[in-house]
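S.K.: sequence unknown, structure follows:
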């Protein structure tokens, strides 16, 4: 009888998290990716004993690579300083640029909600554990929800992709209510972070291309925080506040597109159909999403019988 070896899951490690972020920053530097940021004033203020990153003094609208300060301590986690960071999801690298922004802002280590499938992977699983992310189970997300709320109350930043999947239309689709419910229950703000242009680097049906990534621009807009006092009680309907969050995320995308350095050609695949691009329309996107089947709690797809 074959016996499965126990899974090795290391404890969360500050050094490991720093290594992940530095790897991402090195790749950004290697490909000379230009990250342009607006709305920095809407980021959470640095907590006590936190030194703001050197990039805060950079030329407005830019995201610089500091030459000093790499040994500054990570952001201290203190009760009363948590936040839900809601990020758009048009491609597979949106989260990475949002994380880099928060890292250089105040050395924040964001905790993402990760599917059980990724946590069970022989290679990704130890990395998920070492980075301290929150794992969403296959059939129920209740445990992950409670864990995320507890971390928010403790002062962590919990990052959520509220669209719960890549939007192929490259417009913000209907969002799940989890971000609003978590923020309301924990009494923390929601920080809307809209990322435009990262989907050109890698998204569904468009693999990573070094040529396309070289000197590629990426726009990030940080929207005004949605404060906890404006959120409904956890027992009340979270859908109106969730619609407000979706509108804030789409506004950030509109801001990013308005001054995006690249001029798309007619029918460019990475532009929304409503602006003359080649992306699916909203109706086509809904049909394609329905054909994929409903999502499980853990993020995978159920097959249709």
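M.R.: Thanks, I have the structure now. This one's a predicted model, so the numbers in the text were calculated from it and none came from an experiment. Residues are numbered from 1 along each chain as shown.

S.K.: make it CA atoms for all contacts and neighbour counts henceforth
M.R.: Noted.

S.K.: can you tell me how far the closest residue in space to residue 304 that isn't next to it in sequence sits from residue 161?
M.R.: With CA to CA, 6 or more residues apart in numbering as the criterion, residue 304 has its nearest non-adjacent residue at 6.4 Å, and that residue is residue 293. According to CA to CA, to the nearest Å, residue 293 and residue 161 sit 19 Å apart.

S.K.: have a look at these two and say which one is more surrounded.
M.R.: residue 161 (22 against 13; other CA atoms under 10 Å).

S.K.: surely that one and residue 91 touch.
M.R.: No - at 11.1 Å, residue 161 does not count as touching residue 91 under the criterion of CA atoms under 8 Å.

S.K.: list the buried residues for the helix or strand that contains residue 249?
M.R.: Residue 249 belongs to helix 239-258 when assigned by DSSP states H and E. By neighbour count on 16 or more other CA atoms under 10 Å, the buried set for helix 239-258 is 239, 241-243, 245-257.

S.K.: which other helices and strands contact that helix?
M.R.: helix 178-186, strand 190-196, strand 217-222 (3 or more CA pairs under 8 Å, 6 or more residues apart in numbering; DSSP states H and E).

S.K.: ok, and here's another one to check against it:
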């Protein structure tokens, strides 16, 4: 696949990271294969996860094709970039097309990035996982590579203003590849993946250089003031209800 847009974008991003003096705390990046297809499964804690998550594959010289909301591809500014980088638009009302596109890329030897939680976690802990990540990898005959991000929520996430302050630490932990097959129970395999990523997330948080008590970006279970998973679920349901109400309102 020819990439005329992606490499320059990576270069611009790396320059931006240098300007912001981002301290990358990388671990396990050698687990991203240098050749062949793979699904990278990432936790989702911010709006910039697809930018920073792709950085975990840079040492292996791989470009990650992320599955992202279709609305980003219709945006005047982000649309050309998303299409130029061969990311995969996901329309939740018609997901079969994006699933098939991802399979084609995986079988062609590409790396596809997926967020099994499907939406940002307000608690910054793992939400429930969708089984599509495991199903996709099994059908394409490629491994699932778990990847944990930490610190991206401090830049830009739900319910908080953007803050691209300098000298931030971004932790990226890449786990060992997980083999899956079409003989596996996808629900059980998804539970194994989530358990593995929960352990990785715990290790990553504990190794992070900052642990300020009461910090809004730190999970409640670690002494922060972020919503608990139960509170976050309630907030998510309320947000969905508000969206549904707006859609039903008559247009002026």
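M.R.: Alright, I've got the coordinates. As the structure is a computational prediction, the values presented were derived from the model and not from experiment.

S.K.: before we move on, back to that, the residue nearest to residue 304 of the first structure -> the second structure?
M.R.: The pairwise alignment with the second structure assigns residue 293 of the first structure to residue 240, based on TM-score structural alignment.

S.K.: now that match, what's its secondary structure?
M.R.: helix (DSSP: H, G, I helix; E, B strand; the rest coil).

S.K.: residues near the equivalent of residue 159 of the first structure over in the second structure, how many?
M.R.: Matched to the second structure by TM-score structural alignment, residue 159 of the first structure sits across from residue 113. By other CA under 10 Å, the residues close to residue 113 of the second structure number 28.

S.K.: these two touch, right, residue 113 of the second structure and residue 42?
M.R.: Yes - look at residue 113 of the second structure against residue 42 with CA under 8 Å: they come within range, at 7.3 Å.

S.K.: who are the contact partners of residue 67 of the second structure?
M.R.: Shown in contact with residue 67 of the second structure (CA atoms under 8 Å, 6 or more residues apart in numbering): 87, 88, 89, 90, 98, 102, 112, 113, 114, 115.

S.K.: so whatever residue of the first structure lines up with it is in which element?
M.R.: Mapped onto the first structure by TM-score structural alignment, residue 67 of the second structure lines up with residue 113. Here residue 113 of the first structure sits within strand 111-115, counting by DSSP H and E.

S.K.: after superposition, how close is that strand to the second structure?
M.R.: In the superposition with the second structure, the average deviation recorded for strand 111-115 of the first structure is 1.4 Å (mean CA distance after the TM-score superposition for the first structure).

S.K.: which parts of the helix or strand just after that strand are buried?
M.R.: Where DSSP H and E defines the elements, the next helix or strand beyond strand 111-115 of the first structure is helix 116-120. Neighbour-count burial for helix 116-120 of the first structure flags 116, 117, 118, 119 (criterion: 16+ other CA under 10 Å).

S.K.: any chance of a markdown table for those, columns distance to residue 211 of the first structure?
M.R.: Below are the buried residues of helix 116-120 of the first structure laid out as a markdown table (distance: CA to CA, whole Å):
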| residue | distance to residue 211 of the first structure |
| --- | --- |
| 116 | 33 |
| 117 | 31 |
| 118 | 29 |
| 119 | 32 |
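
S.K.: can you tell me which of those residues is nearest residue 267 of the first structure?
M.R.: residue 118 (34.8 Å; CA to CA).

S.K.: ok, the closest one touching residue 124?
M.R.: Yes - checked against CA under 8 Å, the pair residue 118 of the first structure and residue 124 is within contact range at 6.1 Å.

S.K.: SS state for the counterpart of residue 98 of the second structure in the first structure?
M.R.: Using TM-score structural alignment, the equivalent of residue 98 of the second structure in the first structure is residue 144. What three-state DSSP gives for residue 144 of the first structure is helix.

S.K.: for residue 24 of the second structure, same thing?
M.R.: Strictly by three-state DSSP, residue 24 of the second structure counts as strand.
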